[in-house]
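K.L.:
my questions are about this predicted structure, shown below with the sequence.
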Amino acid sequence: MSTVTEVLEAARLRISEDAEPNRFLDLLERGRMPEERLTWLAGELYHLVSSDRRSFALLASRFPSPPAGDLYLAMAEGEGEALGLLGDFAAALGLTERDLQAYEPRPLAQAYPAYLVRSALFGTGSDIALALLANVRQSAGTYTRVADALLGRYGFEEKALGHFRYFADTPQPLLDEATATLAAGLAGGDDPAAAVRCARTVHALENAFWSCLAHGVDTG
């Protein structure tokens, strides 16, 4: 049986092999991201987070016993909090809740939440736990850089950036629950190779989300 450390190291290795530059971040930090794309960002995140909230709730209902049930219920509640904070960013862009609801998402930008739905329906209790643990450092760094660029380059007030700051700081107790969930899943016979595949796919599709937002923007 693989250990938590072995599976996590395997996932991080595969993710590092797939690493690609984040054009959206590069453009944002250079102040070259058109404001229209910031509107896209708010709209895409609205649909993404709304979907992820339901996916985590589904995982909590499929695996209600602790530690998995506690982990996924907390993650669903966290997405709800993040969704509320996103309203401040949208408002700073002049967007209302109705505007976010009416926003037409780009299919490839929503590939990540679509995959999460699949994992919630058909995956094991440990798959998303590993994806969280393997990707949390890069994800946190991305959201920190987005918030800092919006503050420094685009003049947003800190109050509008709560959504990004929220995802930049994953509480240690949640990571501890994810570790316990992964350990319990492996002990119960979950396939470690499938969990690594899930973590790698989550990473790739999160990158695809940012790439969609930068598609077609002049880099000159």
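P.N.:
Great, that's in hand.

K.L.:
C-alpha only now, for contacts and for neighbours.
P.N.:
Fine.

K.L.:
buried ones in the longest helix seen in the chain, by neighbour count?
P.N.:
Taking residue count as the measure and DSSP state H as the definition, the longest helix of the chain comes out as helix 35-62. By 16 or more other Cα atoms under 10 Å, the buried positions in helix 35-62 come out as 37-60, 62.

K.L.:
cool, stretch 27-37 as well?
P.N.:
Across stretch 27-37, burial judged by 16+ other Cα under 10 Å covers 27, 28, 29, 32, 33, 37.

K.L.:
rebuild the residues you listed as JSON lines, extending it with secondary structure.
P.N.:
Converted to JSON lines, the buried residues of stretch 27-37 look like this (DSSP: H, G, I helix; E, B strand; the rest coil):
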{"residue": "27", "secondary structure": "helix"}
{"residue": "28", "secondary structure": "helix"}
{"residue": "29", "secondary structure": "helix"}
{"residue": "32", "secondary structure": "coil"}
{"residue": "33", "secondary structure": "coil"}
{"residue": "37", "secondary structure": "helix"}
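
K.L.:
okay, now the one to match up with it:
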Amino acid sequence: MARTARDVLDDALRTLAPGGGTVRLVPEIASGRAPRAALAAFALEQHHVITSDRRSFAHLAERAGAGRQPLAADFFDHLARGEDVALERLGPLAAACGLDEAAVRAHEPRAGCQAYPAYAAWLALCAEPVDVVVALSTNFAAWGGYCATVGLALREHYGFDDAACGFFDFFATPDPEGAQRTLAAVGGGLTDGRLSEPLAHRYGRLLRDYESMFWETLSP
């Protein structure tokens, strides 16, 4: 029986789901024990992550389009536009953490936090786009869960308002359009024989580990 896009994505999610205890900072925030300095550091590092990822996704959209993979191009174009929204919502979070534009400009990023976007940039240059679709989709599932937990905790324990939590709400909210584009892109990759599940899993595993490194670097 032929594999479907849903089969591919479900297998990747089962294989690459992060193990328990791999991200220590999120439960610390959830309980209100994390210092506000860690939240400020998150906002500062995310400014670099988002601006880098936006360019990576735009480049992947261009590569996919040039390679006659319009469904994958649509997926990455959707992600790139989402990063624009995320960057807009990062401002209120930074302000709630006591950061102004000068602080954001002056911040020197940490290697452990920027390994993820650096690898995403490598994928944008070197990987088959549809393999990256699968890898990113598995990581986004975990990221969305983290953001849902943090957004709730910031309201309950840190007194942040809806505007300050908008960044986390954006990533925590289900994205039906994105889900449809994901299935379509993976289905297209299966049809034209471009998808390599072993490589997609490798990329997803590394993204997962770099994601954990991001949070661990921020942990006090």
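P.N.:
Right, received. Where do you want to start? Owing to the predicted nature of the structure, the values given are computational and were not obtained by experimental measurement.

K.L.:
got a TM-score for the two of them?
P.N.:
Comparison of the two superposed chains (TM-score structural alignment, normalised by the length of the first structure) gives a TM-score of 0.90, and 214 aligned residues with a Cα RMSD of 1.7 Å.

K.L.:
the longest helix of the first structure vs the second structure - mean distance after superposition?
P.N.:
With both structures laid over each other, helix 35-62 of the first structure and its partner residues in the second structure are 0.7 Å apart on average (mean Cα distance after the TM-score superposition for the first structure).

K.L.:
so what corresponds to residue 91 of the second structure in the first structure?
P.N.:
Residue pairing (TM-score structural alignment): residue 91 of the second structure is matched to residue 87 of the first structure.

K.L.:
secondary structure element holding its match?
P.N.:
Assigned by DSSP states H and E, residue 87 of the first structure belongs to helix 68-92.

K.L.:
give me the helices and strands touching the next helix or strand after that helix, please.
P.N.:
The helix or strand immediately downstream of helix 68-92 of the first structure is helix 97-102, counting by DSSP H and E. Under the contact criterion of 3 or more Cα pairs under 8 Å, 6 or more residues apart in numbering; DSSP states H and E, helix 97-102 of the first structure touches helix 35-62.

K.L.:
what range does the helix it packs on cover in the second structure?
P.N.:
Equivalent residues of helix 35-62 of the first structure are located at 36-63 in the second structure, counting by TM-score structural alignment.

K.L.:
who's in contact with residue 65 of the second structure?
P.N.:
Counting by Cα atoms under 8 Å, 6 or more residues apart in numbering, residue 65 of the second structure touches 72, 73.

K.L.:
roughly how far does it sit from residue 189 of the second structure?
P.N.:
Taking Cα to Cα, to the nearest Å as the measure, residue 65 of the second structure falls 13 Å from residue 189 of the second structure.

K.L.:
check residue 151 of the second structure too.
P.N.:
Going from residue 151 of the second structure to residue 189 of the second structure by Cα to Cα gives 35 Å.

K.L.:
more neighbours, these two?
P.N.:
The neighbour comparison of residue 151 of the second structure against residue 189 (other Cα atoms under 10 Å) goes to residue 151, with 25 against 22.

K.L.:
in the first structure, what residue corresponds to that one?
P.N.:
With TM-score structural alignment as the criterion, the equivalent of residue 151 of the second structure in the first structure is residue 147.

K.L.:
its match contacts residue 160, correct?
P.N.:
No: under the criterion of Cα atoms under 8 Å, residue 147 of the first structure makes no contact with residue 160, lying 9.2 Å away.

K.L.:
residue closest to the middle of the second structure?
P.N.:
Using Cα atoms, centre = their mean, the residue of the second structure that lies closest to the mean C-alpha position is residue 140, 5.2 Å off.

K.L.:
which residue in the first structure lines up with that residue?
P.N.:
Using TM-score structural alignment, the equivalent of residue 140 of the second structure in the first structure is residue 136.

K.L.:
now its match: closest residue in space, sequence neighbours ignored.
P.N.:
residue 170 (7.6 Å; Cα to Cα, 6 or more residues apart in numbering).

K.L.:
measure the one you found to residue 47 of the first structure for me?
P.N.:
Note on residue 170 of the first structure: its distance to residue 47 of the first structure, by Cα to Cα, is 21 Å.

K.L.:
for the aligned residue in the second structure for residue 162 of the first structure, give me its contacts.
P.N.:
If you follow residue 162 of the first structure across to the second structure using TM-score structural alignment, you land on residue 166. Each residue near residue 166 of the second structure by Cα under 8 Å, 6+ apart is listed here: 89, 90, 92, 93, 151.
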